[in-house]
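Novice: after the sequence you'll find the predicted model.
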Amino acid sequence: MSAIGHTMSELPGELHLFSPTGPPIEERVAPIFVECLSEHDVGDILVLKRFPTGIETFTDILATHVDTVERPEVMSLTRFARTILEASPQNPTLVSQHERAAVLASVLSEYEWADSFLQQASAFDAFEDDVGRFTLAAAWQNQNVDPNDSSLTELFDFTAHLQEVLATNGYAERASIIPRALEYLEAETARPPILDQFDVILTVEVEEFSALERRFLAAASTDTDLVCVGERHGSIQRVRNEPGDITDHLRMETIDHDSSRPISGPAQVAAYLTTGEAPQLAATDGLFEITEETFADQVQTVAEEIERRRTTEGWSYDEFAVVLKDSSSPIQETVRILQQAGIPTASITTSALSDDPAARELYHVARSLESGGDDQSRTLLEARVPDFTTILDDDELATEPVSNALTTWVLDTDLKQRVAANESRLEARIQFQHIGRILDLARFVEDCPLLDSSWDAFCQALERAFRYSAPDFYSEVDVKEGGVLVDSARVVKNASWKAVFVLNVVEEEYPAVPRFSSLFPIAQLKSLPEYPAVTSPTRDEVRETFPTADDDINHPFSAYYTELSRRLLAVGANAATDQLYFCTYTENAADPGKYKQPSRFLQQLRDQFEFDSITHEDVHSQGRAATRVLSSVDRALQDVRTAPVTGGDVDLNAIETQFGAIQQLLDETDDPGLEAAFEAHVDFAEGRVRRD
């Protein structure tokens, strides 16, 4: 039984229920929004989304139904809670995830663990990341639990300690916004001003609301009409900690919408994966399969197919999405391979700071000033700014506050002008954002009383930011527009793209053994239902949550997460409006001889649908060989370059052997462009030139 079980919430108002597949959510919500407009002005209606992704598109669609210039007010649930919290007497300063990581490291360094297991675990490098993810999930859920495990009890105690430290110093992390806003609403008699602005709260994606979030919604809508929109059997977030359908947990006046049967091929695939619904006989086009030898080859073919479709269909980059299962999937590596192929990308799970030449430049400036002249950093800076010594060797610069010194570097070396001159408009915009984030982090390190305002403290904070990836159960920011989205299935839920490529549809991924934490093995987690973002269901709860579950369930825990993998695959499929690609590879390049099998779900789909195989014969020759060589150059240089940041080990002998083989290829080739391309890749990797 899960720790939360079936927590029933009763809310006034209406609950509109849809099937989890079919038209985009904004098209389903629009008629309900129009109905609200028949009785209220647009300015009196607040639309809440559980996930922050796609808010701009959502707003644009709803705005087409408004006959005035006023746009609908659409907020994420967390942004709404932030606005309420800003009216509280405390009004804490919100810390970013990068800032939170720096504070966590500081608090951990001074914490004395009483539990013997945690004492031993704290000696390992992964401990900080594991505790960081645990405390984030625990703060988000804000459960009152009494675990029957001393290690788990102390982890919850540490979570409370971290929240107390943040609050005492006037800070709040994003995961604690809703609990703190709820506490404020339940304790205060005066309503926050934002609640008096609206007569109706139209809440979307209610199937993902946790017990705490439903309680918050109830508190925020006491004097406001409430209209909710949700999906049956559609949750991928809430079910990580609360089994069952949303109707098992939310009691409202329910209106079932008899959604039109899915028409497009991708929608039919999503319906089959979600509910087992048999496909229609017609309109199953738009389904494709890509099979390659290695993961990198798979992504390369995706890049080629994106460019081909851009040519044949006239689609822009932001009409494509590349979907991986979760945040532990190789999202950053996928981004890197696509960018090497010239494909602009966007992602919220990975910041891509470590791959940004401008961000690396600022890191090496900091390292040089911190160490008094780091040779490697100075060499790399000289490649980008030949006369850098006139700025960096200024004795006063090293004694300046970190943010002031970095700002001086940005201005005096014309960093933003260099980026604008050498990068595309999209890439320049991304690098400008990264520069701003790094300067914000520097100011936080200076101002936060919990941190040492030194160059070393800043460098460590920036290294953590380089390694950061967002967890599966939480995100606050929206997806940036302008590039191919590369992200987890959670991010694409209730959003849509013309073409979607679902990567790694292999047996080890769909389904995969759940990856929760290196602190506790899976066998132990099965007996720890209080562990945040983990569900230990009964057989009945598996069947209640997933209509596709087998009747005969021997291992409920495994069955639950197998079915969740299937639903994540369905979410990826449902994000495609025109073309859906399932992508597989047969061999792990780092572990040759061990072959990957297509996912059991894909094999079932092959029996129900017809998929067209995608091959690009024009690249399965010297061109692909050259691409593989150049990609290996990029990966090798990336490993060497980021080793001081990530702490990873680099086998220089293996890299020397690899470069020796490449040199032999260059000596033997008749293609004069290959050597030039090799040199260009090296120059680009060090930030000396732009990629054309």
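Specialist: Noted; the coordinates are in hand. Residues are numbered from 1 along each chain as shown.
Novice: going forward, measure contacts between C-alpha atoms and count neighbours the same way
Specialist: Fine.
Novice: looks like residue 243 contacts residue 543 (just checking).
Specialist: No. In this structure, residue 243 is not within contact of residue 543 by C-alpha atoms under 8 Å, at 9.5 Å.
Novice: which one's more surrounded, the two?
Specialist: Legend: neighbour count by other C-alpha atoms under 10 Å for residue 243 and residue 543, higher for residue 243 (28 against 23).
Novice: tell me who's in contact with the more buried one.
Specialist: For residue 243, the contact set (C-alpha atoms under 8 Å, 6 or more residues apart in numbering) comprises 2, 5, 6, 535, 537, 541, 542, 544, 545.
Novice: next one for the comparison:
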Amino acid sequence: MSSRISNAQQIDGTVYKLPFLGGVPAERIGSIYANLVSKYEASEVLVLKRFPTGIETFTDRLAAVTDGVERPRVRSVNRHAKSLLDSVPDPPTQLSDTERGELAYRFLLRTDWESPYLEQASKHDRFQTDLPRITKVVSWRGEPIQSSHPVLDEIGTHQEAFQEWLEDLGYLERGAVIPRVIDALSTGRIELSALDVSAILVIEFEEFAASDRVYLDRLATHAEGGLHCVAQTDSSIQRVWNESGTVSETITETDADTLGGETIPTRPKAVANLFATGETVSDPDDGAVEIVHEATFRDQVRKVADEIERLREANGWSYDEFAIGFKDANEPISETVRVLQQAGIPTASASVSGFADDPSVRELRTVVQHYASGDAESQTHVAEGVDLDSSLVDMITTEDDSLERALRRYALETGLKERIAADHDPLEAKAQFGHVLDVFGLAEFLDELSIVEATWSELGTTLDRAVKNATAEVQTAEVDVREDGVLVDAVRVMKNASWKAVFMLNLVEGTYPSGPNLTGLFPTTEVASMEDFPGVTDVTASDVRETFSTADGPIQDPFRRYYKELTRRQLAVGSRAATERLYLGLFSEESGELNRQLQPSRYLIEAVEQFPWITGLDHEAIYGQSGAIKFALSRADQALASIRGAGVRGETIDLDEVQRDFGGIQELITASGNRGKKLREAIAARVDFAAGEVRRNE
């Protein structure tokens, strides 16, 4: 999409500017909200938020600021649009991301490509993910692709045909909800009683793309109190993927006063401000910024885990007062979650659900595969303590021909829910219950899908694809973050929220900054020249400067510079979320690359040069389980090596010291339950190995 046409249409309303460090939006907009509520009922004032995450926290804060009797009416823009669409006669069924992906895959199988380029590309496995990602963005954009580029134009034709096919089936994908509601509002298909709004207050307006703004304009024509939008400067990280520039010119009136002056109360905020604006300030002398620099990525995460436990012990903080941020959902969020969970730290994520790694999902996949094999006489081990015998298979498959009901019957007969609750902590159990429901939902979807036969084999392949593509897409995630765990997520999920300690990881060249990565379907140089590609492509130097205040100096390659500045802003928004402590993490060795050393991010170097109070994280005490396990195993190795070599070297070994260390390890093992049992087995294996014995699991 050409960046120059995205801001052409103005909407009627007022925009209020909130500085980058203007404070928590829910607290700063209190006066605007209170003024609207004084004129209308609280239930008549609709507060719209671009991102769905943090809705409850935002609502609580807004209610506290205004001290109102009624709870503020806060909605995400997409969920509000969905509620309006449900009010029309015979509304379409909205697809989940997993269901949309399944139908996109099946439609690809029906497609015959005219261009040799797409015909050849369609033979590669990656095509099945690359093409749906492009068409998904097109759906959210709300504008068809009409390009002079023949291959891109054929993709646009494919997308239009896919939408018509979905409509014939009675489905609507999430990204198409807002464009569909805009059409319904324009044609009068939505009753005014369904709107039930007198005034509209919009936050995160800087993230509202062109179709979102048209939606606001249609709503505002039915709201006598008008449209009031709050835009935070230097903060857009989602919209600027699709259009350049700012939103100030897209609305008819700008309030003369910003919502308060900028303040820089802490060192983390000072660093965030440098990343966002390029401006430096004097030392706030409050808070801390430290660098976590380790040899490998996993070492970096283990160090973070240990620091989390240290801060919890020192300050009494809960796990949900920590966040670990990454540039986007393509970063190793899943691996980070696994390392933290191995260290005994509960996690939460909106971008990565853990669906692919969930033991309950693996169990249900095994059950589905067993049913699909048709071998009812075999006895299959599907989980610890659970065997599928022929009588159970016969009972489930003969008494119900519904995939969804049969799976639910299996879960009931084998006590799946009870086993999950007994074997996992409450946070992990809650996540697994959700994943089990996701599998049931996918089975129900196939039961109702008219274009395929609902067989166990079909469910097996569908579930395999769902597991393969379990990471939520950046454009469409519509889930709230689970509470009580350390947040591990992309920066966009962290926006407009705060944590006592934030760890921004992977501050290396190639990540901060990184170049444009819009699609794997075309070479980057070709994408840069595609005027109608669904994303920012044909930008000029003035487009870059208008969008990013940090884009100073000469700009030789506007396209690449644009996305480098975007990664800097992502780093700024993530860093801003830290209230007391900010950690900037990096590692030195590239995984899988022989002796390749990574270089620190230029943005990290700039921050260190500007702020001498940024220090390295430097303590060797053991606080977390990962550190304790590492110490226990290494101490066992060290003790064995010392004792075995003492006679050769003529040294004296203090066995009392060794005994004290192992006594402490024994206390750790006893206190750690099942993890302690595994640690005891690991130490025993080390000792046996040192004695020349090899132990094999049966």
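Specialist: Nice, thanks for sending it over. Because the structure is predicted, anything quoted here is derived from the model rather than measured.
Novice: TM-score for these two?
Specialist: Once superposed, the chains reach a TM-score of 0.88 (TM-score structural alignment, normalised by the length of the first structure), with 647 aligned residues with a C-alpha RMSD of 2.9 Å.
Novice: just the buried ones from the contacts of residue 243 of the first structure, in ChimeraX syntax?
Specialist: Selection command for ChimeraX covering only the buried members of these, criterion 16 or more other C-alpha atoms under 10 Å:
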select :2,5,6,535,537,541,542,544,545
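Novice: please enumerate the helices of the stretch 101-250 of the first structure.
Specialist: Assignment of helices within the stretch 101-250 of the first structure using DSSP state H, counting those that start in this stretch yields the ranges 116-121, 127-141, 150-168, 177-187, 211-220.
Novice: how about the contacts made by the closest residue to residue 207 of the second structure other than its chain neighbours?
Specialist: Among residues not flanking residue 207 of the second structure along the chain, residue 239 sits closest, at 4.8 Å (C-alpha to C-alpha, 6 or more residues apart in numbering). For residue 239 of the second structure, the contacting residues are 206, 207, 208, 209, by C-alpha under 8 Å, 6+ apart.
Novice: now for residue 512 of the second structure: what does it line up with in the first structure?
Specialist: Per TM-score structural alignment, the equivalent position to residue 512 of the second structure in the first structure is residue 510.
Novice: ok, the contacts of residue 239 of the second structure in the first structure: which stay?
Specialist: Mapped onto the first structure and checked by both residues aligned by TM-score structural alignment, their matches' C-alpha atoms under 8 Å, these keep the contacts 206, 207, 208, 209.
Novice: coming back round to it: just the contacts of residue 243 of the first structure: which are in helices?
Specialist: Using DSSP state H, 541, 542, 544, 545 are the members of the contacts of residue 243 of the first structure that sit in helices.
Novice: aligned counterpart of the first one in the second structure, please.
Specialist: Meaning residue 541 of the first structure. With TM-score structural alignment as the criterion, residue 541 of the first structure pairs with residue 543.
Novice: you'd agree that match is up against residue 245?
Specialist: Yes. Using C-alpha under 8 Å, residue 543 of the second structure is in contact with residue 245, at 6.3 Å.
Novice: the helices of the stretch 101-250 of the first structure: which one's closest to residue 38 of the first structure?
Specialist: helix 211-220 (23.1 Å; C-alpha to C-alpha).
Novice: that closest one maps to which residues in the second structure?
Specialist: Mapped onto the second structure using TM-score structural alignment, helix 211-220 of the first structure spans residues 210-219.
Novice: average distance between that stretch and the first structure?
Specialist: Its aligned residues in the first structure lie a mean 0.9 Å from stretch 210-219 of the second structure after superposition (mean C-alpha distance after the TM-score superposition for the first structure).
Novice: which residues are contacting that stretch?
Specialist: Counting by C-alpha under 8 Å, 6+ apart, stretch 210-219 of the second structure makes contact with 6-7, 11-12, 77, 140-142, 178-179, 181-182, 185-186, 195, 227, all of which sit outside it.
Novice: tell me how far it lies from the chain's centre.
Specialist: 25 Å (C-alpha atoms, centre = their mean, to the nearest Å).
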